[in-house]
Structures are given as structure tokens and as C-alpha cells.
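# Pasting a predicted model and its sequence here:
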Amino acid sequence: MYYQKKLLTFRNKINDIDKTILRLLSDRKKIIVKIVHNKIFYNLSIKDKKREQEILEKLFKIGKKYFLSNYYIKKIFKNIIHESVKIQQKIKNKYITKNIFTTPCFTFLGPKGSYSYLATIKYAKKKFQYFNIKTQVNFQQIFQSIKNKISHFTIVPIENTYSGFINEIYSLLLLRKINIIDEVVTPIQHHLITKNITHLKNIKTIYSHPQPFEQCNKFLKTFKNLKIQYTNSTTDAIRKILTIQNNYSAAIGNKEKIKTYQLKNHKNKITNQKYNNTKFFILQNKKFKKFPNVTTKIICIINIKQYLELTNKILFLLTQNKINILKIELKSNHYKIFWENTIYLEIQKYPLSKKIKTILKKIKNIN
């Protein structure tokens, strides 16, 4: 009969719509799987009530255009969201039990207890649920570990509020193709540490890494005929005074070392500045499969010869494209390695990554 044929036509249309809905739900599920991988690596909660409420509110606004009630939309999408959470939780549980992803590995300078160690733990715990750490004895080895794919990431100090840029790191960055993917700032407070209780005037030799010596030089000037001994890290300095059988030696380090090695805090807070921080870069080998990235800015180190002319060109290019410059600074060569001057540049990262890539290519070609 005619009405049955008419009804069948409508039902077939509904069937087609249902198939489209199922296909879209399948596409949605694929994206959910990608999302949960990000959540696992960055130790984020699976359920996000704020995000769920935002989704519903947006859908309510859209639903009004199509004459769909809030109740109807809420009923459908509550089930979709519930299923999404279920899928994510299942994948996360599988990851925890079988560890199906490569656990990210970090390298840093010095043994456990060094400032680089503290910065590494601070960053890694914030970003990852599980991670491994490996120590290196000097910066050359750290950069080699990235090149040889011994680690996924390395954390290196780049700038201190008192002593400024750390030239060795700066030079090593220029000579290698490495991604700077993030940064972490750690408070630095140095202490004069001794093995036994002794008078300050009795100390004849102090051990530490070159950076603490620079950051505490005002205090060190109070000594007469002081002998300074450089070590690979502040932890190495502590270990050195542990082996010396006299009361004339001291080391510069942090409070963690005093507790760990049961030493004496001979002089508290000897840093030149009351508020002393060190910025650490998180580096990643370009050849590694990229881990999820939360970078909020882009850092460039640009080798230049004609400083003024090229700087003006770079500034013009960035301002022309309405790119927010966070920091720009000229660096002169301290190590005389293939370059005369460089520009250190920090710019805000934008969602339009293609635009940023184009601008970075133009900057590269300016020189």
C-alpha cells in the first residue's frame, strides 16, 4: 500500500542517519584513545567534571538552533561521556598492569641530590606518572646521551638570576640539533657545608661546581688565601670533603645534601641574592617519536654576524606577524666556537603552528 511505501522511505532515511551516527561515534572513540594516551603520559585524571559540564553547555546552545530540549541532549550525551570515561579507564588500567608504552627517561648532571636532580624530579613528577632517571658526570655526556638516544629527555641549567646565562650549555646547544620543549624554574639556595664543626676562619679549601662559586662570590671574598677546587657537581664536592681527614675543607651545596650525608650546615644561605633561581631547559632528541607536548613558548638561539641589522629584521618580521616577544637578548661568544654573536629569543606559542613554522623558516633565512 502507498502509506507503507512512504513509511519505508522515511525509515530508510532514519537508518542512513543511524549509520552516520554510529560512524561518528566510532571516529569519536578513536580520538578518545589518543586523548587517554596524553592523559597517561602527563598523569592527568581520566574524569574531568569541568570539561563535561562545558561540553553539555555548548551542546545546549547548539541544540536550541535545532529545537532539541536540554533534557534530550543531556540524556544522550551523558551516556556517550560515560562510555568515553569507561574506555579511557580501561586503557589506563591496561597500561598500569602491562606498561605498554616506553617509560620516559631523563638524564641530568650529577648524582642524586644535585640541583639538576631536584629540577628533574620536580618536572618529571608533574608531567609523567612513570619515568626513569640516569645521571651523567658532565654536560658533554648529557648532550651525548641525547644524541645516542640513551634518554628521551635531558634537563640542563641555562640561566641563573644572578650569574646569567650558563655559557657552556649555551654553546653546546648551538652545536647540536635538539628540541627545547619546555622549561622549569628551581629556587637555588647555597650553604657552606662541613664534615665537622669548625671555626669559619679555619677553612682553607672549598669544593663545588663553578656555578655556585660564581653565585656566592661575595661571601667567598671574606676569606683570606682561600683555595677554590672545582668539581663536576655539588654532590661530588660533598663526597670529596667526606674523604678528607681534616677540618680545613668545606663544600657549597643545598640542604638536601646536609640531610643525606649527615653533615654540618656551617653557614646558612651564602648566595649573593636572597631570591636566586635557575631556569632549566627540557631537551629532546629530534629523531625520537615526539611525546605529547605542552610547550607554551618557543625558544630560538640564532647564530649571527651583523647583530644590529639582523636583529632589526627579526623584530620587524615578528611584529609584522603580531607575534608576542617574551624575551630577546644578545649573547657574545665566550668559547670562540664557530660563532661570533647569537640572539636568544623567546616567543609565545600560538595554535597556528603552520604560521609559526613559516616565521621560523624566515628567521633562519635572514642570516
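Received it, and whenever you're ready, just let me know what you need.

# Going by C-alpha atoms from here, please, whenever you check contacts or count neighbours.
Noted.

# L263 against L192, yeah?
No: L263 is not in contact with L192 according to CA atoms under 8 Å; the separation is 10.4 Å.

# how about the helices in the stretch 201-350 of the chain?
Assigned helices in the stretch 201-350 of the chain, in chain order: 210-215, 217-220, 234-243, 255-261, 307-320 (criterion: DSSP state H, counting those that start in this stretch).

# Second structure for comparison follows:
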Amino acid sequence: MELDQIRIEISDTDQQLLGLLSKRRALALAVAEAKLAQNKPIRDQKREQELLVSLIEKGKPLGLDAGYVTKLYHVIIEDSVLQQQAKVQGQLNGENGPVCRVAFLGRQGSYSYWATQKYFTRRAEKLIEIGCDSFNEIVQAVETGHADYAVLPIENTSSGSINEVFDLLQHTRLSIVGELTHPIKHCLMGLPGTNLANIRQICAHPQVIAQCSNYLQSLSQVKIEYCEASSDAFERVRQAKDLSVVAIGGEEGGALYGLEVLGRDLANQKDNVSRFIVVARKAIAVAKAIPAKTTFIMYTGQQPGALVDALLVLKQHGISMGKLESRPIPGNPWEEMFYVDVLANLEDYAMTRALDELNRITRFVKVLGCYPSEDVSPTQVQS
């Protein structure tokens, strides 16, 4: 066969694959309806494991190795789980409308922009993007009704917690209604024709600079320009029209501004992932069929053993803690508020009892939100 003919057949095959993937997603959503009617959990990892084993065996005579099949279906299964959860939550809380207004940091091309796209494409037919210049502006957009939701980065595997966001959560009336993780792949981006040897200025968000500190330390005679978001960094490079000015950010984002990749994998850690939270004016209920997280803050006071006593309450009620973060209380020197993520539904009996007890033994407890967990761990099969 001629090369052109082979490529035509590949395109035809790809079109068929897309049709089949669309059909499979529709069937997965139908499964969610059936599970909800039968009061069954959305995820059934035993069934997933059986499915993977069967598919691996069926793929062998077709020349498809186990690693290829497993990797492919991990993506498909994750998509099915998240699509099903979004559908169930939409029905329960009336979330999935035709239009959704979402505030996020930066403009098109920022990491928060891509996280917003990733989360809300499962929940709204049309997305109205509201780019903001600061975390405070994002929160205000939702509090004043200008936006329905906000997407906020809260922690990163390389640079740790984003303290400004944690501090905003102390005072806002908003509730956490969702979460997602998003891989962060930092690239050095410049105008076409840029030579690495001639770089004199790098534009990037402070969090990006923290995550790429090892790489930046290897450079000499280079000025660091702090930006409000990665999209702002890209725009500065485009506007400068100077081949000595570059930016650090995502490859897809930089391409929107006409920039080219000069270097990849700049983060201190190879697996660089950011966790984002979604906040809204109204709290939501999480369906029993979906794994849930609850986030709350508490002030235990300064007496010895107060924090230990509070954490023992969670242990005694069989509640797993996913995160514990401390932040200073403004106006109270050397005193701290603790942020706690637990793997529990706010409506669970054990969680209700634990919060009642915490209210008795601590100075202050405030629930920031109960929301579906989007941690979809890959189903493992024996080799």
C-alpha cells in the first residue's frame, strides 16, 4: 500500500475509534443511572479488575500487549468514573446547567485555565470564563454573584501548600464543592528564533518559580520577573518582542501566544501535580454512591495535647485523615488554625458524631465543604 493510502485508512480507523469511545461513554452514563436506582456505589474495582484481565487476554491474539491494554483502559475507566460522578452529582444538586460562569487565575493558557476546562467540560454545555488577577479577586467574583464557581490551586507536590488560598478560606462564606488534580509540566517558552545562550529575563508566576528553583539556580545573569499567572508571563514575552525574554509555563498555554518550547521538564520533581478546589456560594450534598471528602478548620487552643486529643476523635470514629495543615491566626500571635481533610461524607453517622465531639473539645470548628473525591486510583491486575 502507498503511504497516503495507509494514512487514509488510519484516519478512517481513528474516526471509528472516536465513535466507539463516544458510545462507551454513553453506556457508562447509563450504568450510573442503573447503579443509582439500585443504591450501588459508582465504582466497583472488582468488576474493573475482571474487565482488565479479560481485555488483556483478548488482546494477546490480536498482538496487543498487556501494558498497552492496561494503560489505555486506565484512562477509559478514570473517564467513566468521573463522568458518572458528575452526572449523579448534577442530578442530586441541580448543578449541570447549560451555562456556567467560572472564575480562575490568569487568562487563557494559565494552569488554572486548563484545570477549569478539565473540570467543567463534564458539567456544563457552555463555559463562561472569568479570568482574574489575584486569588482575592477570584473569591470576590463568586461572593458577589459575578461568577457561579471559582477554581483555586491549593497545593502542589513540588512547592507544597499555597498559603494565600488557605488564608482566604478562613474568612470566606464560600463552600468547597469539588476538587481535581492536574499534572503540571513546566517548559521554557520563547519567541521563535530565541537562543538559550542569550536569555536575560525569565517571566513566571511565583509558584512556578518555586517549583523550578533547582533549574533557575543553574542559570547566571538572568533576571526573574514575577507575574500574576503563567498566561501573564506568556503575554509579556509576546509583547516584549525581545529574544532575550522568555517565560516558564505549560506548552499548550505558550502555544496560544505564539511561543515555542526551548526546554522541558523544569520542575524540581518529575511527577509535578497541582491540586485545585472548586468553591461556590452554596454547599452541596454528596451522593452516598460516591467517595467523599470533607474539609474543615478547627482551633484547638494552646493547652498541651489539644491537637492530639482532636485527632484521636477522628481515629476513634474510624475516619481517615488525608491532610493536616496549620496556618497562623491573624491578630493572635503564635496561635494557629488547623485545616483538616478527611475521607468521609458529611452526612455519615461517624462524621456527624466526630464533629459533635470536636465542637465540645475545641475552641472553634467550621466545615468548609463536603465534595466528591476525584482521586481515581488505577485498578491493578496481577502480572
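That came in fine, so what should we check first? Computed from a predicted structure; not experimentally measured.

# Give me the TM-score for this pair.
The TM-score (TM-score structural alignment, normalised by the length of the first structure) is 0.67; 279 aligned residues with a CA RMSD of 3.2 Å.

# Indicate which one of the helices of the stretch 201-350 of the first structure is closest to K86 of the first structure.
helix 255-261 (42.2 Å; CA to CA).

# quick one: the closest one to the second structure mean distance?
Following superposition, helix 255-261 of the first structure is found to deviate from the second structure by 1.8 Å on average (mean CA distance after the TM-score superposition for the first structure).

# In terms of packing, which of L263 and L192 of the first structure has more residues around it?
L192 (24 against 18; other CA atoms under 10 Å).

# and the more buried one, what helix or strand is that in?
Using DSSP states H and E, L192 of the first structure sits within strand 191-194.

# Now do that strand: which elements does it pack against?
strand 249-253, strand 264-267 (3 or more CA pairs under 8 Å, 6 or more residues apart in numbering; DSSP states H and E).

# Show the subsequent helix or strand relative to the lengthiest helix in the second structure.
Counting residues, the longest helix in the second structure under DSSP state H turns out to be helix 3-37. Next in sequence after helix 3-37 of the second structure, counting helices and strands by DSSP H and E, comes helix 45-59.

# residue range for the following helix or strand past that next one in the first structure?
Downstream of helix 45-59 of the second structure, the first helix or strand assigned by DSSP H and E is helix 66-93. Under the alignment (TM-score structural alignment), helix 66-93 of the second structure falls on nothing in the first structure.

# in helix 66-93 of the second structure, what counts as buried?
66, 69-70, 73-74, 77-90 (16 or more other CA atoms under 10 Å).

# Give me the residues contacting the helix or strand just after it.
Moving toward the C-terminus from helix 66-93 of the second structure, the next helix or strand (DSSP H and E) is strand 99-105. Applying CA atoms under 8 Å, 6 or more residues apart in numbering, the external contacts of strand 99-105 of the second structure come out as 112-113, 116, 124-135, 138, 141-142, 146-152, 228-229.

# what about strand 99-105 of the second structure, how far off from the first structure?
Once fitted to the first structure, strand 99-105 of the second structure is off its aligned match by 1.8 Å on average (mean CA distance after the TM-score superposition for the first structure).

# sorry, back to before: and the longest helix of the second structure with helix 66-93, angle?
Angle, helix 3-37 of the second structure to helix 66-93, by axes from the mean of the first three to the mean of the last three CA atoms, to 10 degrees: 40 degrees.

# Which strands and helices lie in contact with helix 3-37 of the second structure?
Using 3+ CA pairs under 8 Å, 6+ apart, helix 3-37 of the second structure sits against helix 66-93.

# any idea of the angle the helix it packs on forms with helix 45-59?
Computed by the same axes, to 10 degrees, the angle separating helix 66-93 of the second structure from helix 45-59 equals 140 degrees.

# Map N321 of the first structure onto the second structure.
So, by TM-score structural alignment, N321 of the first structure is matched to H317.

# and the gap between the nearest residue to its match once chain neighbours are set aside and M321 of the second structure?
Excluding the flanking residues, the one nearest H317 of the second structure by CA to CA, 6 or more residues apart in numbering is A350, at 5.7 Å. Look at A350 of the second structure and M321 of the second structure: by CA to CA, to the nearest Å, they are 13 Å apart.

# Enumerate every residue touching G106 of the second structure.
Going by CA under 8 Å, 6+ apart, G106 of the second structure touches 112-113, 131-134, 228-232.

# Let's see which of those residues end up in strands.
131-132 (DSSP state E).

# Pull out the buried residues from the contacts of G106 of the second structure.
If we count by 16+ other CA under 10 Å, the contacts of G106 of the second structure have these buried: 112-113, 131-132, 228-232.

# Now render these as JSON lines, adding distance to N195 of the second structure.
Formatted as JSON lines, those follow (distance: CA to CA, whole Å):
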{"residue": "S112", "distance to N195 of the second structure": "29"}
{"residue": "Y113", "distance to N195 of the second structure": "29"}
{"residue": "G131", "distance to N195 of the second structure": "32"}
{"residue": "C132", "distance to N195 of the second structure": "32"}
{"residue": "E228", "distance to N195 of the second structure": "25"}
{"residue": "A229", "distance to N195 of the second structure": "24"}
{"residue": "S230", "distance to N195 of the second structure": "21"}
{"residue": "S231", "distance to N195 of the second structure": "22"}
{"residue": "D232", "distance to N195 of the second structure": "22"}
